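> based on what follows, work out the 3D shape:
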Amino acid sequence: MIKSLITETIEEYQQLQDENQRALRLRKEELKEKFPRLAEIEIEMKTLGIQIVKATQSNPKQIDALIHQLREKSIDLQMERSEILASNGYPVDYLELKYQCSKCQDTGYIGSKRCKCFEQRLIDKAYKQSNLHNLLEKENFDTFRMDYYSDERDNDSETSPRKNMEGILLVAINYAKDFENHNKNLFFYGSPGLGKTFLSHAIAKDVLEKGNIVLYQTASDLIDFIRNNKFDQSNNDPDPMMERIFYSDLLIIDDLGTEHLTEFAKMELFNVINKRLLKGNKMVISTNLSLRELQEKYPNRLTSRILGHFQLYKFFGEDIRLKKLANL
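Take a look at the predicted model:
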């Protein structure tokens, strides 16, 4: 799938460049009749450009002075054009190409490396194809309901489920809001149906909307993808998704503990988490396991990374999904 998305995205950038050129031609046509001098300036600037190129290829003794003289003329013409535009109520850059992304100038690439905007388009396409895009519209901070959580404290807890969730919700909101200004990792754990996946979706939505690259995978899907990528003999090209697993701005691993836990899975989970920690790339992980079950299920070198480098938040209370079903 990813190869077809890359091809589709490259075509979109070509269309975007064509649209930029077409829009510029229309703006030039618009002003051609009103201000004939602008068309003359454009011709003169093109002529100067040719003269500068020729100057670099001849008369080596006077080349610096000649190029300086030609560039001074070019600056004068640009200033004259800006004055005409500004005095008639147009932006001074009205006759220049407009880009959605100034970094890559809508090519999708900076040198030989894909621009961040290209990567984000791929992520958005992947989410739309996986239906996660629609899910994020339903599960976000605006739709989170605190009334599903009891405000009564039981004997095993120091606080009520609602009070506990109010604190976790605030943490999640601030995590997404200040995403560019911190280097935190979150670990959500507790019984099923308490909102861990919901809050992960909410964080993903807000961080995505800030223009960051977010990769969301269940632990099972993550391991399956890595396994297929490593052992697919027919695939000679590196999959860009592998790079995003390690280098996306945020990696969300949902349902840790549901994957088929082989030695391969243990090793790859450690590699992903450890490498991202070393690079300072943020993560949110959720699991239905208790901390004791986590330590019993996974090797110490993996759990020590989680317990030592993640902020841990326990979810407790009644299963929200059962409450929702009861209200139908």
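> drop to CA atoms for contacts and neighbour counts, all remaining ones
Will do.
> now do the helices in the chain.
Taking DSSP state H as the criterion, the chain carries its helices at 2-34, 36-55, 63-87, 116-129, 132-138, 161-177, 196-209, 219-231, 240-247, 263-279, 291-297, 300-309, 320-326.
> I have a second one here; can you model it like the first so I can compare?
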Amino acid sequence: MKNLIEEINNTTSFSSRVIREYKCSKCGELIKVLELVINDKVRIANRCKVCDDKELEREAVQAYNNLQISKRERLFNDFSLISEGLKKATFDNYHPTNEELLKAKQVAKNYLNNFNRINGLLFVGDCGVGKSHLSYSICKEAREKGISSIFISVPELLTQLKSTFNKNKNYTEEDLLSVLKNVDLLVLDDIGADYPTEWAIAKFFEVINSRVGKSTIYTTNSNAKELASKVGKRNFSRMMENTQIIKMQGDDYRLKNLKK
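The predicted model follows:
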């Protein structure tokens, strides 16, 4: 098509006539076949413009979808920090040892199946019962469904925010906070794992406050009273907006081999 346009633009003589008409077999549009005479050279124009436009639209949509997939993968890979063991976690390889943990698994799966970009979850329980396992499984499958997601522990998040003070970093604190604000699903793992400073509490509030109206999953070993004390009442109150608490009590499955 480009060469044809160039020929027309550079022509000294041009004529055209309709030599036949027919309906496109794909879309039913009436196609007029043109005989073009450009500088005494005969060209036949026999294309369906509607189908051409649809093909261009399809290619544009595919390119956009590929870009979104690439963006989701880049966000997850650049900002999620996951242990090697947790990378293997899925819903299929999580094996509950009691009814409470079985219910937690079902709630996690239902949360993903009915994802609405608003509600959150708070997994509360002992070490090793699978809080991180289930939340990471949600995070992983969300990406497969076209939902952008990031999984990061709160201690690591605070470390990352501090590291942005280093001029050699590829991104700034503003970059990191913007990503955490705008991702479809954010998992904040291991809340209350240490006793944060006032700076840490303020930064944590900045993150969760930016997540209002968005889907956020939290995990913690602390009960409600302990968590409110560690992260601050204002942070705890903000976390609980549209958030369902999932209690998980049971044996530490990471130590199960020691009991044999």
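> picking up where we left off before, any idea which of the helices of structure 1 is most buried?
helix 196-209 (a mean of 21; mean count of other C-alpha atoms under 10 Å).
> wait, which of the helices of structure 1 is closest to Tyr149 of structure 1?
Nearest of these to Tyr149 of structure 1, taken as C-alpha to C-alpha: helix 161-177 at 4.7 Å.
> quick one on the thing from earlier: distance to Ser102 of structure 1 added to the helices of structure 1, as TSV?
Shown next, in TSV, are the helices of structure 1 (distance: least, C-alpha to C-alpha, whole Å):
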stretch	distance to Ser102 of structure 1
helix 2-34	12
helix 36-55	23
helix 63-87	21
helix 116-129	10
helix 132-138	26
helix 161-177	24
helix 196-209	18
helix 219-231	33
helix 240-247	22
helix 263-279	27
helix 291-297	46
helix 300-309	36
helix 320-326	45
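> closest one to Phe144 of structure 1 among those?
With C-alpha to C-alpha, the closest approach to Phe144 of structure 1 among the helices of structure 1 belongs to helix 196-209: 7.9 Å.
> mean per-residue distance, that closest one to structure 2?
Its aligned residues in structure 2 lie a mean 1.0 Å from helix 196-209 of structure 1 after superposition (mean C-alpha distance after the TM-score superposition for structure 1).
> would you mind finding the match for Asn166 of structure 2 in structure 1?
Matched by TM-score structural alignment, Asn166 of structure 2 corresponds to Asp232 in structure 1.
> tell me how far that match lies from Phe225 of structure 1.
As judged by C-alpha to C-alpha, to the nearest Å, Asp232 of structure 1 and Phe225 of structure 1 stand 10 Å apart.
> what residues are shared contacts of the two?
Residues touching both Asp232 of structure 1 and Phe225 by C-alpha atoms under 8 Å, 6 or more residues apart in numbering: none at all.
> separation between the most centrally placed residue in structure 2 and Leu122 of structure 2?
By C-alpha atoms, centre = their mean, the mean C-alpha position of structure 2 lies nearest to Ser148, the distance being 0.4 Å. For Ser148 of structure 2, the distance to Leu122 of structure 2 (C-alpha to C-alpha) stands at 19 Å.
> repeat for Leu36 of structure 2
69 Å.
> same check on Lys32 of structure 2?
From Lys32 of structure 2 to Leu122 of structure 2 the distance is 64 Å (C-alpha to C-alpha).
> again with Gly232 of structure 2
16 Å.
> with neighbour numbers in mind, choose between those two.
Comparing Gly232 of structure 2 with Leu122 by other C-alpha atoms under 10 Å, the one with more neighbours is Leu122, at 23 against 17.
> which residue lines up with Trp154 of structure 2 in structure 1?
For residue 154 of structure 2 the amino acid is Val, not Trp. Match for Val154 of structure 2 (TM-score structural alignment): Ala219.
> distance of the nearest residue to that match once chain neighbours are set aside relative to Gln311 of structure 1?
Closest residue to Ala219 of structure 1 apart from its sequence neighbours, by C-alpha to C-alpha, 6 or more residues apart in numbering: Leu256 at 5.1 Å. Distance, Leu256 of structure 1 to Gln311 of structure 1, using C-alpha to C-alpha: 16 Å.
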